[in-house]
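1. Need a 3D model of the sequence below.
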Amino acid sequence: MSKMDNFIDVGYSQLTKKNEEICGDRVEIARTDDGVIAVMSDGLGSGIKANILATLTSKIAITMLKNGEELSEVIDTIINTLPVCKEREIAYSTLTIIYTKKTGDTYIVEFDNPSVFYYNKEKNIVSKLKYNTITINGRIVLEAQCHLKENDSIIAVSDGIIHAGAGEVLNYGWEWEHVAKYLQGICLNKNAMMISKSLTNICNDLYNDKPGDDATVVAMKMKKPQVFDLFTGPPLLKEKDPVLVEKFMDSPGKKIICGGTAANIVARELQRDLVMDVDTVTEKIPPICHMEGIYLITEGVLTMEQTLNYLREFLNNTVSSRTIRELEEQNGATILANTLLYECTHINFYLGHCLNAAYRNEGFPQNLQRKFKMVGQIINSLRKLGKIVSIYYF
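-> Take a look at the predicted model:
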């Protein structure tokens, strides 16, 4: 990764219409060599039928765009695949495409979806973009361009967001301008995932926890890369300790160590003191430690398991208020989870294969299955959250 590369943070969140088991909106995201493509589609109606229509639309669009097809070909293919509903004279599926390059150059296409929201960090305002109207195979499509600088954002929504609260809390729903005002207050200090989840959480409240329509938010935010290196588990061979520590410390990222054995290896090899922080101990989570040159040191299995629970909840459609409150506390699991969720964009895992004798002493299974399964689940969760993950085994 070049030092000049920007990182495009992307996240989305959805609400499913009440009494339906599956959301009728669909989101597809693809990272390319030069940027990120996000496609959001809203299928006609709700439930399984709508989901199938939205899935077809988004899958066709993302696949063709990844293969370098022109927009006109993409739209033409979708129109011919999903014709207009004769009774209601509207498309069977809507479409929003956001293509953001690492340079910040961004291209947006809209077909029957609400206008995207553009957050300009320098002016601290949320506004609409200027659109050009084009006609493809008899259908009117809107297109716009902008340039995202650091901490600028683009947010796309389905009409379930704009109509939130209609007939319930609000007479006419939460209109575009209301959403823009809310986004203006959160875009600067939240990452893409939390922008999208914050918006769907508000909408869910407006719907009184019974969404009257499927609702989707897709957020893209331009960020500077934040690289972290995480070391857990001793190497399979003790003589590899110096090699692992050297590679771990030579990497340019901020350092995280999970596990007492790993921390002691680094302390021994670097001849640095390891100091326990008793203020961070809780009934369930052991305290963190401090060492010169290391960003965070936590206990291993218990802390990582709780961290995994937090990551999994953020992959759900809504995040509970209980979790939000817990993450404001100061213990090893919350600090690690907040770091992974909010700070890091890239993370390198340095994984040792040696079985820690402490696991046997504490009654843990006498193999690495549990530990590596848990670490693998953390890695998978981080990738689903849009983080760039690399793994190095020792």
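2. From here on, just use CA atoms for contacts and neighbour counts.
-> OK.
3. Span of stretch 120-129 from start to end?
-> Using C-alpha to C-alpha, to the nearest Å, the end-to-end distance of stretch 120-129 comes out at 11 Å.
4. What residues sit buried inside it?
-> Asn120, Lys121, Ile125, Val126, Ser127 (16 or more other C-alpha atoms under 10 Å).
5. what sits against the closest residue to the first one other than its chain neighbours?
-> This points to Asn120. Leaving aside its sequence neighbours, Asn120 sits nearest to Asp152 (C-alpha to C-alpha, 6 or more residues apart in numbering; 5.1 Å). Asp152 is in contact with Tyr118, Tyr119, Asn120, Lys121, Leu188, Lys221, Met222, counting by C-alpha atoms under 8 Å, 6 or more residues apart in numbering.
6. For the stretch 201-350 of the chain, which segments count as helices?
-> 241-250, 260-270, 301-315, 321-326, 332-338 (DSSP state H, counting those that start in this stretch).
7. Now render those as TSV, adding distance to Asp25 and mean neighbour count.
-> Below are these laid out as TSV (distance: least, C-alpha to C-alpha, whole Å; neighbours: other C-alpha atoms under 10 Å):
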stretch	distance to Asp25	mean neighbour count
helix 241-250	42	16
helix 260-270	45	19
helix 301-315	17	19
helix 321-326	25	11
helix 332-338	29	23
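8. what's the closest of those to Leu82?
-> Minimum separation from Leu82 across the helices of the stretch 201-350 of the chain (C-alpha to C-alpha) falls at helix 301-315, 30.4 Å.
9. Check which helices and strands that closest one sits against.
-> helix 332-338, helix 369-384 (3 or more C-alpha pairs under 8 Å, 6 or more residues apart in numbering; DSSP states H and E).
10. and of those, who's closest to Glu69?
-> helix 369-384 (26.0 Å).
11. If you count neighbours, what's buried in the lengthiest helix in the chain?
-> Taking DSSP state H as the criterion, the chain has its longest helix at helix 47-66. The neighbour-count check on helix 47-66 (16+ other C-alpha under 10 Å) flags 47, 50-62, 64-65 as buried.
12. Centre of the chain to that helix, how far?
-> Centroid separation between helix 47-66 and its chain, computed with C-alpha atoms, centre = their mean, to the nearest Å, is 20 Å.
13. And this one, please, so the two structures can be compared:
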Amino acid sequence: MSLFVDISFHSLIKFEEELCGDMVEAVRLSDSIIVVMADGLGSGVKANILSTLTTKISATMLKEGANIYETVDTIVNTLPVCKVRKIAYSTFTLIKIYDDGRVYIAEYDNPPIFIIRQGRMLNIDKKEIIINDRKVYESKFYAQTGDVLIVVSDGVIHAGLGNIMNLGWKWESVADYLQRSTIDRNDAQSITKDLSQVCWDLYGGKPGDDATIVTMKIKTPEYVNLFTGPPKDNGVDEQIIKDFIKSYGKKVICGGTAANIVQRELNRPLTVNLDFVCKDIPPTANMEGIDLITEGVITLNRVLEMIKEYKKSVSSSEYNYDISGKDGASKLTRMLLNECTHLTIWLGKAVNPAHQNSNLPMDLSIKYNIVNELAELLKSLGKKVEIKDI
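-> Coordinates of the predicted model:
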């Protein structure tokens, strides 16, 4: 069975520093995803440069087919060792997760990875290997749907050190917290956000070290098909609607014209939902076999704004954004963020006469730009997005 890796990462920068000394690189391949998290020695500019080099070298070499020995050997020979402390200038964790569930992990001096299955820490065997006099811990296992893998830099383990907690948070305490906090969370973003917020609070809003969190949630692929706008050639309406209905996954229609086309071709009743009325967003509608029907451009533009705000909230420990509304834009936003790994947008290219009214907002004339920007934004959140021009 093919699996999907929902990934999210965020860093808290050490107080009074401008650059983070930790770095994360994620590369999706045709059959797998490679994730690298590196922690540069110290903080600031030097640490940032060294951790960036480590992640870029690792991700690039693994992407091109190099094995762990070649990759680590290159890193060790590229980055110097601190003459005073006799330790490497950058630690790292390398992870490769295949679509069939195979997971390979290599850890060098970072806190051990957290692997959570059904609310319990999963203990896996680790093999110590020596590469250029460096101890690297190598492990392999098969992931299952629902598994959560979390990699952190030592700034997370040390959260609260000298402030709320004399000895820091400690790995065991973080593990205990994650076992409880991840069990009801379906997306990687919320897990990352939650753990980041706890670290921020333990540091009293003034992180004593760079603290990075990388969350990987293993999911069964979730498909959503979104149909918006009338097809350019109305002679193909029947075939397009047949293909849309036969497509695998949830069905969403955005736009009154698109909904009317589906209603006509399927001969199914279309009813407006007036149970909830929002002054800013037009109401939703209902039709048998369709999971969600919303208005078009106004709603899509609002979805775009909401996902931008949500993404900003994930990367900020001081900012929260609520997407729990009952309006059509909130419903579609939640579906795209929490119930979708693969999105196919069926984008009609016909000119909609309603959009030519000069009295309507300019936003209505740029539907294609909204759709394309939405697609790129969702890709940046790790979704796989395809646009079908029809």
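14. Looking at the second structure, which of the contacts of Asp152 of the first structure hold up?
-> Checked against the second structure using both residues aligned by TM-score structural alignment, their matches' C-alpha atoms under 8 Å, those keep these contacts: Tyr118, Tyr119, Asn120, Lys121, Lys221, Met222.
15. Aligned to the fifth one, what sits in the second structure?
-> Okay, so that is Lys221 of the first structure. Correspondence of Lys221 of the first structure to the second structure, assessed by TM-score structural alignment: Lys217.
16. so its match touches Ile97, yeah?
-> No. Lys217 of the second structure lies out of contact with Ile97 (C-alpha atoms under 8 Å); the separation is 11.1 Å.
17. shared neighbours, those two?
-> Val5.
18. and Val72 of the second structure, helix, strand or coil?
-> At Val72 of the second structure, secondary structure determined by DSSP: H, G, I helix; E, B strand; the rest coil is helix.
19. cool, and Leu142 of the first structure?
-> Going by three-state DSSP: Leu142 of the first structure is strand.
20. Which residue in the second structure aligns with Thr63 of the first structure?
-> Under TM-score structural alignment, Thr63 of the first structure pairs with Thr60 in the second structure.
21. what does Gly259 of the first structure give?
-> So Gly259 of the first structure corresponds to Gly255, using TM-score structural alignment.
22. For its match, list the residues it contacts.
-> Shown in contact with Gly255 of the second structure (C-alpha under 8 Å, 6+ apart): Thr228, Gly229, Ile293, Thr294, Glu295, Gly296, Val297.
23. Find the nearest non-adjacent residue to the fifth one, please.
-> I take that to be Glu295 of the second structure. Using C-alpha to C-alpha, 6+ apart, the closest residue to Glu295 of the second structure is Gly255 (4.3 Å).
24. go on, the first one?
-> What sits nearest to Thr228 of the second structure in space, not counting adjacent residues and going by C-alpha to C-alpha, 6+ apart, is Cys254, at 4.9 Å.
25. what separates the counterpart of Met304 of the first structure in the second structure from Thr74 of the second structure, distance-wise?
-> Aligning on TM-score structural alignment places Met304 of the first structure opposite Leu300 in the second structure. Distance of Leu300 of the second structure to Thr74 of the second structure, given as C-alpha to C-alpha: 47 Å.
26. Likewise for Ile191 of the second structure?
-> 33 Å.
27. who has more neighbours, these two?
-> Set Ile191 of the second structure next to Thr74 and count neighbours by other C-alpha atoms under 10 Å: Ile191 wins out with 27 against 16.
28. Enumerate every residue touching the counterpart of the more buried one in the first structure.
-> Structural alignment (TM-score structural alignment) places Ile191 of the second structure against Ile195 in the first structure. Residues in contact with Ile195 of the first structure (C-alpha under 8 Å, 6+ apart) are Leu183, Ile186, Cys187, Ala219.
29. Equivalent analysis for Ser324 of the second structure, please.
-> Going by C-alpha under 8 Å, 6+ apart, Ser324 of the second structure touches Ser330, Lys331, Arg334.
30. the strands in the stretch 151-300 of the second structure, which residues?
-> Assigned by DSSP state E, counting those that start in this stretch, the stretch 151-300 of the second structure shows strands spanning 211-219, 223-228, 250-254, 271-272, 285-286, 292-294.
31. of all these, which lies closest to Lys135 of the second structure?
-> Nearest of the strands of the stretch 151-300 of the second structure to Lys135 of the second structure, taken as C-alpha to C-alpha: strand 211-219 at 22.3 Å.
32. What residues sit buried inside the closest one?
-> So for strand 211-219 of the second structure, counting by 16+ other C-alpha under 10 Å, buried means Ala211, Thr212, Ile213, Val214, Thr215, Met216, Lys217, Ile218, Lys219.
33. likewise stretch 274-294 of the second structure?
-> Neighbour counts over stretch 274-294 of the second structure (16+ other C-alpha under 10 Å) mark Ile281, Pro282, Pro283, Thr284, Ala285, Asn286, Met287, Leu292, Ile293, Thr294 as buried.
34. Equivalent analysis for stretch 360-373 of the second structure, please.
-> Neighbour counts over stretch 360-373 of the second structure (16+ other C-alpha under 10 Å) mark Leu364, Ser365, Lys367, Ile370, Val371 as buried.
35. how about the fourth one, what's its match in the first structure?
-> So the one you mean is Ile370 of the second structure. When the first structure is aligned by TM-score structural alignment, the residue opposite Ile370 of the second structure is Met374.
36. any idea how far Cys258 of the first structure is from the nearest residue to that match once chain neighbours are set aside?
-> Computed as C-alpha to C-alpha, 6+ apart, the closest residue to Met374 of the first structure that is not its neighbour in sequence is Glu305, at 7.0 Å. In this view, Glu305 of the first structure and Cys258 of the first structure are 11 Å apart by C-alpha to C-alpha.
37. re earlier: which stretch among the helices of the stretch 201-350 of the first structure comes nearest Ile37 of the first structure?
-> helix 301-315 (19.8 Å).
38. Can you give the distance from the closest one to the centre of its chain?
-> 15 Å.
39. Okay, the closest residue to Arg185 of the second structure other than its chain neighbours and Leu50 of the second structure: tell me how far apart.
-> In this structure, Arg185 of the second structure finds its nearest non-sequential neighbour in Ile191, 6.8 Å apart by C-alpha to C-alpha, 6+ apart. As judged by C-alpha to C-alpha, Ile191 of the second structure and Leu50 of the second structure stand 27 Å apart.
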